[in-house]
Every structure is written in structure tokens, then in C-alpha cells.
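J.: task: produce atomic coordinates for the following.
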Amino acid sequence: MGDFIKKFFDIKFWKFILVGVINTLVGNGLQFVLFALFAWDRYEWGVWLASALGYLIGSIVSYFLNKYFTFKNTEKGWKPILRFALNIAVCYALSYCIAIPLIKWICTANNFTMFSFTVEQFAGYTSMILGSCLFVAFNYIGQRFFAFKEKK
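T.: Have a look, this model is predicted:
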């Protein structure tokens, strides 16, 4: 078990975290700006649309940084791109299919809000934060062991 932990949290993990900080600034920054700028906070689909556009742009940045910097993957062609895209899609769907209903249920059941947001606005922003955290965890596992897995 100790060897697995050491391998899991090696230098690749820390590079992934560094790339993730960059992706967070780009992707999440864009998603929060879109959510607020276009008043998508009024609609449940606003979280989906703002987060999808943010993740699309962030994922493009992530692909190049993780392929060449984090995992030093030299594989050419469409296969790594397709594996990466599949990983991103699965991680995104899984993360937000958990985060949105969970946060909406918690906030509406308890009429919970902060900072003068409506319950719906607060639930939307909080869903994006939880979804982002879940996405990071799922995405690291998917990129490390599927999208850019080491050839033996």
C-alpha cells in the first residue's frame, strides 16, 4: 500500500496540481464571469452552460500542459486526444451530476444562502465550487491512469 501511495503522490501529482492552478484561473475564472455577466444565475441551466464553456477552454490548456509537462507523453495521433476528451467528459458529467443536485437539495431544504445571494444564486455558485473539487480528483485519476498512462 505504501508503494501505491508514493507512486500516486509523486512529482507528477504535484505538476498536475500546478497545472490545475493555471486551469482554475482560466476555466473557473471564465465560468464565474459568464455566470454573473449574462445573469445565468437566474436559470438552472446557467450552471451547466457557464461551467461547460469554462471547462472547454480550461481543458484545452490542460491537454497541452499535462501531456507535455506533467506526464511527458510522447504518443502521437488522435488516440491520446480522444482518451483525454473522454476522460474530461466523464469527469465533468460525474462531478456536476453529483454537485448540482446535492447542493440544490442542501440549500433549498434549509433555505441556505449567504452574501445577499438568493438561494438559487448561492446554490449555483456553490455547485460550481463543489463540482470543481470533485472534477480535480476524478480528472487526476483519469489522466494519470487512462488518458496519458505510461506504456510498459
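
J.: from now on I want contacts and neighbour counts done on CA atoms only, so please keep to that.
T.: Fine.

J.: from the contact counts, what lies against the longest helix along the chain?
T.: In terms of residue count, the longest helix belonging to the chain (DSSP state H) is helix 79-109. Applying 3 or more Cα pairs under 8 Å, 6 or more residues apart in numbering; DSSP states H and E, we find helix 79-109 packed against helix 119-142.

J.: here's the other one to compare against:
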Amino acid sequence: MFRHSFIKFLAIGVINTLIGLSITYTCLNILGLHYWASTFIGNLLGACVSYFLNKRFTFQSKAPFMGSSFRFAIVIILSYFAAYKIGLELVDEIVMLLALPTGYIEEIAVLFGAGFYTILNYLGQKYIVFPEKYKQGPRSLQ
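T.: Next comes the predicted model:
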């Protein structure tokens, strides 16, 4: 079951990634916003799409909106700060250790952060936001 829901999560994540990263890079490089503002805005909009698509298709959940949306927001916020902080610190350390040019640290850190975010977000949604007790049967999706 883990593999099946994770594959659906990844497929829906492609949509979220296209939306989130497009907005993040637009904010960062075109609008000139700070790293944290850019990643926050991109992830916020991607998260809205993620909530509705994952609730219905990935986890087939009947969890009430108020409770699940609150848990979702907590998972998203914690995943966001943990993942993008780790991504930024990791890339910064690698660049310094290898004496690489520092011009694209934030752009590369966004990609590392997105990978960490995906893993943390999936685990949080699966076990905290849309746990098995709210799973709906296959007929209720029709």
C-alpha cells in the first residue's frame, strides 16, 4: 500500500512541483523576492492544489475539512521550514567544502529543499493529515 499511494503522491506532486517551482523561481529571479519569501509563496500555492488532489485521489480520504486542513497546514509548515533550511545549509556546506562558485547557492538549494519537502510532506499527509481511519471505499469516488 505504501508504494501505491506514494506513486500517486508523486504523480500529483508533478503538478504541484510545476506550479510551486515556477512560482518560486519567478518570485526569486523575476520579482527579486528573498529566498524565504519566494519558496514560501511557491509552496503555498502548490500546497493548495496538493491538499485537494491528494485528499481525493492519493489517500481517498473522508477526513473533515476543518480538522484535516488544520493538520495539513501544520505538516506543510513544518515540512517547509525543515526541508528548505536543510537544503540551504547542505548546499552552502557543499559549496564551501568544494570551493565552488557561490552564485547559485539559493537556486540549487531550492531543488534540494524540494526533494526533502516531498518526503516529509508525504509522510505527514499519509500518517497525520489523512490517516487510514478516514479512508473511503472505492465506490465513494464515483
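
J.: how big is the offset of the longest helix of the first structure relative to the second structure?
T.: Helix 79-109 of the first structure, aligned to the second structure and superposed, deviates on average by 1.1 Å (mean Cα distance after the TM-score superposition for the first structure).

J.: please apply the same query to stretch 129-139 of the first structure.
T.: Mean for stretch 129-139 of the first structure is 0.5 Å (mean Cα distance after the TM-score superposition for the first structure).

J.: so which bits of that stretch are buried?
T.: Across stretch 129-139 of the first structure, burial judged by 16 or more other Cα atoms under 10 Å covers I129, L130, G131, S132, L134, F135, V136, F138, N139.

J.: any idea how far D10 of the first structure is from the last one?
T.: Right, the one you point to is N139 of the first structure. Going from N139 of the first structure to D10 of the first structure by Cα to Cα, to the nearest Å gives 16 Å.

J.: also the third one?
T.: The gap separating G131 of the first structure from D10 of the first structure is 25 Å, by Cα to Cα.

J.: go on, V119 of the first structure?
T.: From V119 of the first structure to D10 of the first structure the distance is 41 Å (Cα to Cα).

J.: give me the more crowded residue out of those two.
T.: V119 (16 against 11; other Cα atoms under 10 Å).
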